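# following is a predicted model, sequence given first.
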Amino acid sequence: MKLKILPVVMAGGSGSRLWPMSRTHYPKQFLSLTGKSTMLQETLHRLEQVNHLPAYLICNEEHRFLVAEQLRSAKIDTGAIILEPVGRNTAPAIALAALKAVEEGEDPLLLVLAADHLIQDTKSFIESIEVAKHHAESGKLVTFGIVPTLPETGYGYIRRGSLTNNDELKAYVVDSFVEKPDLATAESYLACGNYYWNSGMFMFKASRFIEELNKFRPDILKATKKSLSGAAMDLDFIRIEKEAFVQCPDDSIDYAVMELTEDAVVVPLDAGWSDVGAWSSLWEVSKKDNNNNVIAGDVLVDDSYSCYINSPERLVAAVGLNDIVIVDTKDALLVAHRDKVQNVKNIVSELKLQERSEFLHHREVYRPWGRHDCLVQGERYIVKKVEVKPGKKTAKQIHFNRSEHWVVVSGTAKVYCGDQIHIVAENESMYIPVGTEHCFENPGKIPLEIIEVRTGSYLEEDDIIRTEENGEGY
């Protein structure tokens, strides 16, 4: 019996290793790092040559509108977007997808993928999926092992055992999963030829994963069943029951199932794979100039070699540099030696400890209705550029310590101020006094752009009471 493939894309994670581009509220799966599409979009586009059911996406609750907007803009349909109220690692997340699929009356082959992996050779990737499909249909739990190209110490490894009994569909029994090695051990793995990098990608029947999870971790299965039984639809999202999921143990699929099952099979994958886990990884896989530099954005270089320089917003000039990473954003600049970029996590930890906004989000903040960007800030004022998508509206709200002055620079605004409604056209303005209920809407067909000037004694975002919710407020 030929089973249908159901992609399950893991789009959670907060992302810190590619700071300052990647932030807690805007991690790397939502960034365009190697092309015009984001990594999430590329993951789904990669499957266009595979006959599959509409994909399930699993993401953090705070990323839900980012996911929905990126799917909409790329014209990608999905079967479900499952929201995790808290992170509980990969085993519970995959269990939710498996249980949901069975609940829908299907027992498909789950193709579990990460939203933030780079695969350069799509043809080889599709061929490996076809090999994995055969073994998964027979009840095996398949993992994809990346053919190693160097003695990498940042990945776990899979040691292969004997070849399966189908020589044409090349796969191996999994002998063991191995933790991240030191350099000498990694070099021995590479020389041996029996080891693969652990990609974190899998394929198996939904029912088989549930069976094995029930065998080894019935506590995880019980908690995920309970959280899914209490799920509710919210727009395009499935909100699982929070309290039950909070009680679910935190464990990876490797520890919970794959290292314990007797039916694990590894399919070799040689497709230019990378998890883009650091700026040095991105340098390795990106197109380089004649001096081995990777340049993105507004950059000038002179007498510089083997650098990675990314500056989408303003001019960066580099002179006399070797093996340096420079990443410039609107509110943060990273300068690091290419061999030390793994230590970026130490900077992120310090930002978190100091409770700085650069840990959480960019200066430009995305909302379901659009986005806003802080242009300048003083002791008693903030100036922001606000963009509202056509047909979108902010939540009604009240501020008690600031007034706001809005100037429309493009489009037309429908402004709700107290019990009055005003139509504000280009080059017109609107004043919102302290303590007045207000919101704005874009009734037009083009984006609405507003310059907002806040003045008052307290200007932070928590000076707000929402009186009527509409998606997410300002």
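Alright, I've got the coordinates. Keep in mind that what you see is a predicted model, and the values were worked out from it rather than measured.
# only C-alpha atoms for contact and neighbour calcs from this point on.
Fine.
# so for the strand or helix carrying Lys345, what gets flagged as buried?
Applying DSSP states H and E as the criterion places Lys345 in helix 344-353. By 16 or more other Cα atoms under 10 Å, the buried positions in helix 344-353 come out as 344-345, 347-348.
# structure two is appended below for comparative analysis:
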Amino acid sequence: MSSKIVPVVMAGGKGTRLWPLSRSAAPKQFLQILSDRSLFQQTLERVRDPARYEPAIVVTNSDFRFIVAEQARAIDTQLGDILLEPVARNTAPALAAAAFSILARFGKAAIMQVLASDHEIDAGAIYQDCILRAHQAARHGELVTFGITPTEPATGYGYIEQGEELTAGANRVARFVEKPDRAKAVAMLETGRYLWNSGMFMLPVKPFLDEMKHHAPDVWEAARLAVEGIRKDLDFSRLEAASFARAPDISVDYAVFERTERAAVVPSSFAWSDLGSWDAVWKTGRKDSDGNVVTDRATVSNTRNSLVLSRDIHLAVQGLEDVAVIAGEDAVYVGRLDDSQSVGNIVKTLARSPRTTALTEVHPTSYRPWGAVAAISDGERFAVKRLRVTPGKKISLQKHHHRAEHWIVVRGTAEITMAGETRLLHENESVYIPPGTVHRLYNPGKIPLELIEVQTGSYLGEDDITRIEDEFGRS
């Protein structure tokens, strides 16, 4: 039994609201937007105090399992577990599964703090005070949510109406309100009783599960069986698929919070944003004297109140106002900031065309359990990629039937196994791997290994691979 809080980080969402940086296979929680840390990494750092927290449990899906593990490793953070959802079933089944897992490990008195992995939060003194108040209310058996003090009549958030005052600075939840139109939002703010619904919670595990069993027994049963049937896979825990799939697709708000009499809210005035649009990113960013948020790889002239963001190519913006100009690796978005909530419309248009659908799904950079691969150039019978291999990691022992590969080391030291022989390759050295040759790449060093890979051949598809041996269970 532990008196510490057990953090549960929800990191399985797939979204494109920050396109072209976010894609369905590379959502915003794993992106470095205005920081050298991803939103997911910043979330982990907020719950890293060992005096207050147990190691975090991350709930995600199989597609993101390796990037979760890699980003935690990159900031030297030990995770308590990585729970893998076999199918997407919204927040109620995910949190019920996390609660059952925590109950088994930490006992009936455990309290879990639920955090979204893609929020921007000022974790200063006000935030810490809200955490303390929520923890105290949860210890009294309340199911606590955090209600953000509104700064404007926003129409992109749900709202919570505060009821009677409880102990420790929490209030009873009077009701939840769906995303309103502007007139209704203005009217609610004038009462002083309404807060933004943040989607963050502090939950006593046993009372939460009791309320779930009472109000959503099908969710409770599916999650219970899914946790009982967990299968360990390397550092991951796979929820039993058939049981979890029987859970309804329902949010924890609908399943429990709108039905229970134990819902409480902690009014929270710390700076918070769900970064659901480029306008929201601009509002949270550090502005220059003309109101612009500009990254290092951009230059602006006679431009005001704009967001200009790039991590690769250099952007030059002149004579514009109230715009977002966002450069990804393979696409650029330009639009008015006040219309950035509508970026989903252009993403849907792109997704409908075979020529552009990939731009909504994947990045040129994709993550592997051993590191990352970035596409540089491709054409008829060739492709050029940049490989980054994490220290101590190796790719599978493999061969390709239709393509040859040329590897050039640009940073670090590579251990190459080819046709049964092993040798070291240093910076500015290269190797040629003919089609059909069994080979493997390993980083024996202390720094990331970076290579340029040139593929040539009649077929360059990613399915032209035969894995003979793989430490990540893919052979």
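Perfect, thanks for sending it. What you are looking at is a predicted structure, and each value in this text was computed from that prediction instead of being measured.
# let's have the buried residues of helix 344-353 of structure 1 in JSON lines, adding distance to Leu150 of structure 1.
JSON lines is the format used below for the buried residues of helix 344-353 of structure 1 (distance: Cα to Cα, whole Å):
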{"residue": "Val344", "distance to Leu150 of structure 1": "22"}
{"residue": "Lys345", "distance to Leu150 of structure 1": "23"}
{"residue": "Ile347", "distance to Leu150 of structure 1": "27"}
{"residue": "Val348", "distance to Leu150 of structure 1": "28"}
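# what's in contact with the helix holding Lys345 of structure 1?
16-19, 357-359 (Cα atoms under 8 Å, 6 or more residues apart in numbering).
# how about JSON lines for these, with secondary structure and distance to Ala223 of structure 1 added?
Formatted as JSON lines, the contacts of helix 344-353 of structure 1 follow (DSSP: H, G, I helix; E, B strand; the rest coil; distance: Cα to Cα, whole Å):
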{"residue": "Ser16", "secondary structure": "coil", "distance to Ala223 of structure 1": "29"}
{"residue": "Arg17", "secondary structure": "coil", "distance to Ala223 of structure 1": "31"}
{"residue": "Leu18", "secondary structure": "coil", "distance to Ala223 of structure 1": "33"}
{"residue": "Trp19", "secondary structure": "coil", "distance to Ala223 of structure 1": "34"}
{"residue": "Ser357", "secondary structure": "helix", "distance to Ala223 of structure 1": "34"}
{"residue": "Glu358", "secondary structure": "helix", "distance to Ala223 of structure 1": "35"}
{"residue": "Phe359", "secondary structure": "helix", "distance to Ala223 of structure 1": "31"}
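# from those, list the buried ones, please.
16-19, 358-359.
# farthest pair in those residues?
Within these, Arg17 and Glu358 form the most distant pair, 13.7 Å apart (Cα to Cα).
# what does stretch 9-17 of structure 1 contact?
So stretch 9-17 of structure 1 is contacted by 22-29, 40, 55-60, 63, 87, 93, 112-116, 277-279, 342, 344-345, 348 (Cα under 8 Å, 6+ apart).
# hmm, try it at 7 Å
22-25, 27-29, 56-60, 112-115, 277-278, 342, 344-345, 348 (Cα atoms under 7 Å, 6 or more residues apart in numbering).
# now do the same contact list for the closest residue to Tyr458 of structure 1 other than its chain neighbours.
Counting by Cα to Cα, 6 or more residues apart in numbering, Tyr458 of structure 1 lies nearest to Asn401, which is 5.4 Å off, once chain neighbours are set aside. By Cα under 7 Å, 6+ apart, the residues touching Asn401 of structure 1 are 434, 456-458, 463.
# the helix holding Lys345 of structure 1 vs structure 2, average offset?
Following the fit onto structure 2, the mean deviation recorded for helix 344-353 of structure 1 is 2.6 Å by mean Cα distance after the TM-score superposition for structure 1.
# among the contacts of helix 344-353 of structure 1, find me the one that's closest to Val294 of structure 1.
So of the contacts of helix 344-353 of structure 1, ranked by how close each gets to Val294 of structure 1 (Cα to Cα), first place is Leu18, at 15.5 Å.
# state the distance from the closest one to Asp328 of structure 1.
Taking Cα to Cα, to the nearest Å as the measure, Leu18 of structure 1 falls 12 Å from Asp328 of structure 1.
# what's the burial count for Glu178 of structure 2?
12 (other Cα atoms under 10 Å).
# ok, the residue mapped onto it from structure 1 - contacts?
Matched to structure 1 by TM-score structural alignment, Glu178 of structure 2 sits across from Glu179. By Cα under 7 Å, 6+ apart, the contact set of Glu179 of structure 1 is 156-157.
# if we go to 8 Å?
Counted by Cα under 8 Å, 6+ apart, Glu179 of structure 1 has contacts 155-157.
# equivalent analysis for Ser429 of structure 1, please.
405-408.
# let's have these in JSON lines, adding secondary structure.
Converted to JSON lines, the contacts of Ser429 of structure 1 look like this (DSSP: H, G, I helix; E, B strand; the rest coil):
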{"residue": "His405", "secondary structure": "strand"}
{"residue": "Trp406", "secondary structure": "strand"}
{"residue": "Val407", "secondary structure": "strand"}
{"residue": "Val408", "secondary structure": "strand"}
